[in-house]
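Peer 1: Need a 3D model of the following:
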Amino acid sequence: MSTQRTPVTVIGLGQMGAALAGAFLDAGHPTTVFNRSPEKAGPLVARGARHAATVAEAAAAGELVVVCVLDYPAVRALLQPVAAELRGRVLVNLTSGSPEQARAEAEWAAGHGIGYLDGGIMTTPPGVGDSANMILYAGDAGLLAAHRPTLAVLGDPVDLGADAGLASLYDAGLLGLMWSVFGGWLHATALTGADGVPAKEFTALAVRWLRTVSWFMTTYAEQIDAGEYPGDDATIDVQVASIGHLLHAGEARGVDGRLPQLHLALMEQAVAAGHGGDSYARIIEAFRE
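Peer 2: Coordinates of the predicted model:
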């Protein structure tokens, strides 16, 4: 069965690269691997991977060449010398970086006749191979369509369009959202935990609450795109009063209030500008400034 599947190469065998190669192997794809420290290839070779001794050998082995290394300069250092071997192949760069770096890499690839997709892996290594997790892709839509069945073994392939920088841009934005959610949850868990509520018990309700929050986000997204922020659900004025209760509860329990104080500062800025009757979505203008 494996001979009927697309041959792939994975360059870079850190925790994430090894997880990518393992997912390809589990799905029956002939998989060639390369890493600067060759000993990292051992466990994958034991599972059926082929170890390439050089980057050139690795580049020539796969119809689809996936690279996942430390950063974009490392990508270029590895691939610049083997551009000839990559010509006519599809390079999938799953290395983390900036949108500007991704666009430059796409331009370099195009100049050498190399198909290019830039990607963002929206999970940790243990989540690779689970279709519930997203892998973001940006670049030539035809390339993604042609290789979707192969790339789908890593996670759900999400097409962000032709601009190669969008996967990195979305990745940065989504990670920022994650850290903000983690921060709010940890603050709330510390607050409720001060009165003896177990984190697991509070989190069960927090996860349910986030479903409602996601509905607010969908509503506010329409307002942001329209540039209009009607306060027909809850105004900033009302939320300024509400966050005061949070701050008082935290102070009484010795919980650090810097995070809600930041939110309050953003709200007060909007109120001072005459927007207290608008929805919370208006706060986006503070970030834009």
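Peer 1: make it CA atoms for all contacts and neighbour counts henceforth
Peer 2: Will do.
Peer 1: Surely residue 271 is in a helix?
Peer 2: Yes - assessed by DSSP: H, G, I helix; E, B strand; the rest coil, residue 271 belongs to a helix.
Peer 1: Neighbours of it, how many?
Peer 2: Residue 271 has 16 neighbours, counted by other C-alpha atoms under 10 Å.
Peer 1: from what I can see it touches residue 236, true?
Peer 2: Yes - under the criterion of C-alpha atoms under 8 Å, residue 271 makes contact with residue 236 at 7.3 Å.
Peer 1: And the helices in this structure?
Peer 2: 15-26, 42-46, 55-61, 72-79, 83-86, 99-111, 141-151, 166-193, 199-226, 236-252, 258-272, 284-288 (DSSP state H).
Peer 1: just checking, what packs against the second one?
Peer 2: The elements that helix 42-46 packs onto, with contact taken as 3 or more C-alpha pairs under 8 Å, 6 or more residues apart in numbering; DSSP states H and E, are helix 15-26.
Peer 1: and residue 258, what does it touch?
Peer 2: Listed by C-alpha atoms under 8 Å, 6 or more residues apart in numbering, residue 258 has no contact partners.
Peer 1: To compare against the first, here's the next sequence to fold:
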Amino acid sequence: MSDNAAREDSAHKEPVTLLGLGAMGTALADAWLTAGHPLTVWNRNPRRAEPFAARGATVAATAGEAVAAGRLVVLCLLDDDSVDEALDEADLTGRDLVNLTTGTPLRARDRAARAQARGARFLDGGIMAVPPMIGIPESGGYVFYSGSAAAFEDHRHTLAVPAGTRYVGEDPGFAALHDVALLSAMYGAFSGITHAFALIRREDIDPEGFAPLLVDWLTAMVPAAHTTAERLNSGDHASGVVSSLAMQVAGSATLVRTAEEQGVSTALLTPYLHLMERLLREGGHGEEDTARVIDLLVG
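Peer 2: Prediction:
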């Protein structure tokens, strides 16, 4: 849709207020404007708002003025403190706040309680996308939302314009928790990839030739997440075990020795291996799957 067509269609679209025009905020603003939503924007550095003013967006002079412009207020700022500061002097009565700023579950719950006390409904969001994926449905990007179910239902079509939506519950902290859980798994995978490339770094092995092997292997291993989830729900850690805890602990010594031989630090590898060894030492778990390691992390 062209900007002119979007402006003509704006009378039929829900107005959106957006606080924050960093890389992600800019992508969100572009998506809503392109889709024809009347948009009010505010940014600490007003220069970032100029391109959107040229496209018909209203630029608010203050965060409070922006919040006053409409019911749906989306925040995509630097951090939790930035959100608190932006909302400090604003009248939140009757507003639906949607916080897309990356934060923790505890801060989301606290912010939801404070928003409710000030007369607003609250949704927290975790964006599972990078800015180039925003506004492109086929990119697969989406946003976790949690908090007020009524607010989500009232705005779900508007919220779906930049990226897909996945509502994960009334607990305001659940969106951030889902977000961080997935990101934590990502960094775990990155650490394994980093260690694998370190092992071959000094050898006559082409990293680009090795990469497809690594991707195929990790892809084959990822479905283990489903098995882990089933074992956590059922409490059955022994049925259908293919590679037992005892077997994996015995085999892990080779991983450590190989790293030492290659002159590679085991810093990325040993934390998980040590947890498996600890579980084995507790006794009675040798023939089980390794899913019970999770209980060592959560006490």
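Peer 1: Switch the helices of structure 1 over to TSV; also include distance to residue 34 of structure 1.
Peer 2: Below are the helices of structure 1 laid out as TSV (distance: least, C-alpha to C-alpha, whole Å):
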stretch	distance to residue 34 of structure 1
helix 15-26	10
helix 42-46	10
helix 55-61	6
helix 72-79	11
helix 83-86	15
helix 99-111	20
helix 141-151	19
helix 166-193	24
helix 199-226	41
helix 236-252	52
helix 258-272	44
helix 284-288	42
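Peer 1: Any idea which of the ones you listed gets closest to residue 121 of structure 1?
Peer 2: helix 166-193 (7.9 Å; C-alpha to C-alpha).
Peer 1: with structure 2 superposed, average distance for the closest one?
Peer 2: In this overlay with structure 2, the average offset of helix 166-193 of structure 1 from its partner residues is 1.5 Å by mean C-alpha distance after the TM-score superposition for structure 1.
Peer 1: For that helix, enumerate the helices and strands it packs against.
Peer 2: helix 99-111, strand 115-121, strand 134-139, helix 199-226, helix 258-272.
Peer 1: So which residues make contact with the second one?
Peer 2: Judged by C-alpha under 8 Å, 6+ apart, the contacts made with strand 115-121 of structure 1 from elsewhere in the structure are 87-96, 102, 106, 109-110, 134-140, 143-144, 164-165, 167-168, 171.
Peer 1: out of those, which are buried?
Peer 2: The neighbour count (16 or more other C-alpha atoms under 10 Å) marks 87, 89-96, 102, 106, 109, 134-140, 144, 164-165, 167-168, 171 as buried among these.
Peer 1: which position in structure 1 aligns with residue 108 of structure 2?
Peer 2: Alignment note (TM-score structural alignment): residue 108 of structure 2 maps to residue 102 of structure 1.
Peer 1: Residue 89 of structure 1 versus the closest residue to its match other than its chain neighbours, what's the distance?
Peer 2: Leaving out its chain neighbours, the residue that sits closest to residue 102 of structure 1 by C-alpha to C-alpha, 6 or more residues apart in numbering is residue 165, at 5.1 Å. Separation of residue 165 of structure 1 from residue 89 of structure 1 (C-alpha to C-alpha, to the nearest Å): 20 Å.
Peer 1: just residue 49 of structure 1 next, same as before
Peer 2: 20 Å.
Peer 1: cool, residue 116 of structure 1 as well?
Peer 2: 9 Å.
Peer 1: for residue 44 of structure 1, same thing?
Peer 2: Distance of residue 44 of structure 1 to residue 89 of structure 1, computed by C-alpha to C-alpha: 23 Å.
Peer 1: for residue 60 of structure 1, same thing?
Peer 2: From residue 60 of structure 1 to residue 89 of structure 1 the distance is 9 Å (C-alpha to C-alpha).
Peer 1: Which residue comes closest to the equivalent of residue 192 of structure 2 over in structure 1 once chain neighbours are left out?
Peer 2: Mapped onto structure 1 by TM-score structural alignment, residue 192 of structure 2 lines up with residue 184. Leaving out its chain neighbours, the residue that sits closest to residue 184 of structure 1 by C-alpha to C-alpha, 6+ apart is residue 259, at 7.6 Å.
Peer 1: The one you found -> structure 2?
Peer 2: With TM-score structural alignment as the criterion, residue 259 of structure 1 matches residue 268.
Peer 1: now for residue 164 of structure 1: what does it line up with in structure 2?
Peer 2: Per TM-score structural alignment, the equivalent position to residue 164 of structure 1 in structure 2 is residue 172.
Peer 1: and if you look at residue 200 of structure 1?
Peer 2: Using TM-score structural alignment, residue 200 of structure 1 lines up with residue 208 in structure 2.
Peer 1: Tell me how many other residues surround residue 181 of structure 1.
Peer 2: Residue 181 of structure 1: 13 neighbours (other C-alpha under 10 Å).
Peer 1: Perfect, that will be all.
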